[in-house]
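K.L.:
The sequence isn't on hand, but the structure is:
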């Protein structure tokens, strides 16, 4: 392994810092997108607000959420390659499972945004209010697992 990426080296710590920054951007979008879906449900079909929300939803996904998730995964793979002992730690398996679940929610949000763009109104306003809490709860557990490393 290149010394630059050895765990504890400045290179590894920079990768880890960039990973955390990407997670922050990803979560900002994951928390905001379902809120936009709530507003979308409240808007008049074909109205000015709906048009503005469609642009916001598309831009949020394409400019922030999708690139941030890709960065999270690429940086995580880099850290795992530099520190394969992570796979021997139980907390990491559970964290990885939760991140996979978060990625699945991301995919669900992206698919829902496409439905909104087609003029559909998938699910209900109440559903999106509840879904807004999912990523927040997941990220709490993900961060606590990464910091506390309980098992």
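P.N.:
Thanks, I have it. Just so it is clear, the structure is predicted and the values come from calculations on it, not from any experiment. Numbers count the residues shown, from 1 in each chain.
K.L.:
contacts, neighbours, all on C-alpha from now
P.N.:
Noted.
K.L.:
SS state for the most centrally placed residue in the chain?
P.N.:
Centroid-nearest residue in the chain: residue 26, 4.2 Å away (criterion: CA atoms, centre = their mean). Put simply, residue 26 is helix when judged by DSSP: H, G, I helix; E, B strand; the rest coil.
K.L.:
The structure to be compared is supplied as follows:
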């Protein structure tokens, strides 16, 4: 008996299958919240780097907005995205790991998580008054989540099995 067959017969496998649509819905909601933060925080950094002088009231305001966005929205949304995503992965019959698309999606989600961590490090730099990047860097980096999102969506929805579509 394959391990996957055994998992499908377990209570957990049955539970995940029964609640698949709920899990998928919560995953999509979490992703939307996470993506909103991944789009917005770099934009805050652009203005923070280009316009705001360190040590001013505006600097403190930007630091507060950046911290709250990261801690209250982005971090919980990323964690929820991972939790619901992993639950979907373990739902019997949903992911065929012999295909290319889940590996592509997984690599992009890891890259997105790495970008999230990079943003968190840049927020700490701003908080310490040690930002070393120009607004242009944050503008360019702001495109990364869009590119990753496109690959993730096409991978998960179209279920690519090869690069030629």
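P.N.:
That came in fine, so what should we check first? Predicted model, so just to flag it, every value in this text is computed and none were measured.
K.L.:
picking that back up, can you pull the contacts of the counterpart of the residue nearest to the centre of structure 1 in structure 2?
P.N.:
Residue 26 of structure 1 maps onto residue 34 in structure 2 when the alignment is built from TM-score structural alignment. Residue 34 of structure 2 is in contact with 73-75, 77-78, 81, counting by CA atoms under 8 Å, 6 or more residues apart in numbering.
K.L.:
Can you tell me how far residue 34 of structure 2 is from residue 41 of structure 2?
P.N.:
To residue 41 of structure 2, residue 34 of structure 2 is 11 Å away according to CA to CA, to the nearest Å.
K.L.:
cool, residue 154 of structure 2 as well?
P.N.:
Taking CA to CA, one finds residue 154 of structure 2 at 25 Å from residue 41 of structure 2.
K.L.:
More neighbours: those two, which one.
P.N.:
The residue with more neighbours, out of residue 154 of structure 2 and residue 41, is residue 41; 22 against 15, by other CA atoms under 10 Å.
K.L.:
Nearest spatial neighbour of that one, chain-adjacent residues omitted?
P.N.:
In space, and not counting its chain neighbours, residue 41 of structure 2 is closest to residue 66: 6.5 Å by CA to CA, 6 or more residues apart in numbering.
K.L.:
Could you give the number of residues near residue 115 of structure 1?
P.N.:
Neighbours of residue 115 of structure 1 (other CA under 10 Å): 13.
K.L.:
Just give me the match in structure 2 for it.
P.N.:
Aligning on TM-score structural alignment places residue 115 of structure 1 opposite residue 125 in structure 2.
K.L.:
any idea how far residue 126 of structure 1 is from residue 39 of structure 1?
P.N.:
Counting by CA to CA - residue 126 of structure 1 and residue 39 of structure 1 are separated by 11 Å.
K.L.:
Likewise for residue 82 of structure 1?
P.N.:
Taken as CA to CA, the span from residue 82 of structure 1 to residue 39 of structure 1 is 43 Å.
K.L.:
Could you check which of the two is surrounded by more residues?
P.N.:
residue 82 (18 against 15).
K.L.:
how about the nearest residue to residue 135 of structure 2, chain neighbours excluded?
P.N.:
Nearest residue to residue 135 of structure 2, sequence neighbours excluded (CA to CA, 6+ apart): residue 46, at 4.3 Å.
K.L.:
what do you get for residue 127 of structure 2?
P.N.:
residue 63 (6.1 Å).
K.L.:
Counterpart of that neighbour over in structure 1?
P.N.:
Using TM-score structural alignment, residue 63 of structure 2 lines up with residue 54 in structure 1.
K.L.:
what does residue 156 of structure 2 give?
P.N.:
In structure 1, residue 156 of structure 2 lines up with residue 146, judged by TM-score structural alignment.
K.L.:
host element of that match?
P.N.:
Counting by DSSP states H and E, the element that carries residue 146 of structure 1 is helix 133-148.
K.L.:
Show me which positions of that helix end up buried.
P.N.:
Buried residues in helix 133-148 of structure 1, counted by 16 or more other CA atoms under 10 Å: 135-136, 138-139, 142, 145.
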